[in-house]
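Enquirer: Structure here, sequence nowhere to be found:
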């Protein structure tokens, strides 16, 4: 079966000493100098699309290229969950240009695991 939903996120990683500065950057939020990997996975955690950027690239900026790639590879995906790093005009752009619903899931400080009204199992 083709996937119908995905999850997008990124992770900043320290760059090795031999990585050129032209391809690395500073992620001020995570306080990491290096690169950032951006992933879309399906509901089983299988990778659907990936790209690597300098750590200084904002999640919502990288998401434009990443979601376009996802759309080309998996037209069956209609819904992508994301954290609040992907808010703003990206949500409307994804709906208009890619016919993709980008659902922003709010983080909860509830120790019981409630996220946006959903109880964890």
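Expert: Alright, I've got the coordinates. Everything numeric here is computed off the predicted structure, so don't read it as measured data.
Enquirer: only C-alpha atoms for contact and neighbour calcs from this point on.
Expert: OK.
Enquirer: quick one: the helices in this structure?
Expert: Secondary structure of the chain (DSSP state H): helices at 59-73, 89-98.
Enquirer: this is the comparison structure:
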């Protein structure tokens, strides 16, 4: 699954790597992530929020396709439509499947398979340092996201499971 999250930036973040997201009214940076079916991070990139999802996704999906050769299908929301679908199919041999919201349903709707990446973003918000972007460089911001993953994995390993009788 691929998705993006806009995060407010602290005052130390330079104007060259921050932008304004008009849809969410956030001045800061945008995290683009790709997670697997278990919700574990495959790749992340941090850009200014005024960079479009499709533009940032090209480089991120190329990075994921190079590192994970068995990857064939990526789910995405409606923000990734357009030429990105053809680019993924021809250049990266990935199928980009857009999971759209039904027009007849009102309010907040949990879409199939999309909840996995939303749960990942909720995990990031549990990490205090990632609630706001405090890093001067985008590479440091990406590293902080990678550093949050051991916390998620150890919580899952330590979770009690029902015993088999």
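Expert: Perfect, thanks for sending it. None of the values given here were measured: they were computed from a predicted structure.
Enquirer: on that earlier part again, please work out which of the helices of structure 1 is packed deepest.
Expert: Comparing the helices of structure 1 by mean neighbour count (mean count of other CA atoms under 10 Å), helix 59-73 ranks first with a mean of 17.
Enquirer: JSON lines please, covering the helices of structure 1 and showing distance to residue 43 of structure 1.
Expert: Converted to JSON lines, the helices of structure 1 look like this (distance: least, CA to CA, whole Å):
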{"stretch": "helix 59-73", "distance to residue 43 of structure 1": "14"}
{"stretch": "helix 89-98", "distance to residue 43 of structure 1": "19"}
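Enquirer: just so I know, which of these lies nearest residue 50 of structure 1?
Expert: Residue 50 of structure 1 lies closest to helix 59-73 among these, at 6.9 Å (CA to CA).
Enquirer: Find me the equivalent region of the closest one in structure 2.
Expert: Taken onto structure 2 by TM-score structural alignment, helix 59-73 of structure 1 occupies residues 53-67 there.
Enquirer: Tell me the gap between that stretch and the middle of its chain.
Expert: The chain centre lies 11 Å from the centre of stretch 53-67 of structure 2; the measure is CA atoms, centre = their mean, to the nearest Å.
Enquirer: And the strands in structure 1, which stretches?
Expert: 5-14, 25-27, 32-41, 47-54, 79-82, 101-104 (DSSP state E).
Enquirer: what's the mean deviation for the third one versus structure 2?
Expert: So that's strand 32-41 of structure 1. In the superposition with structure 2, the average deviation recorded for strand 32-41 of structure 1 is 0.3 Å (mean CA distance after the TM-score superposition for structure 1).
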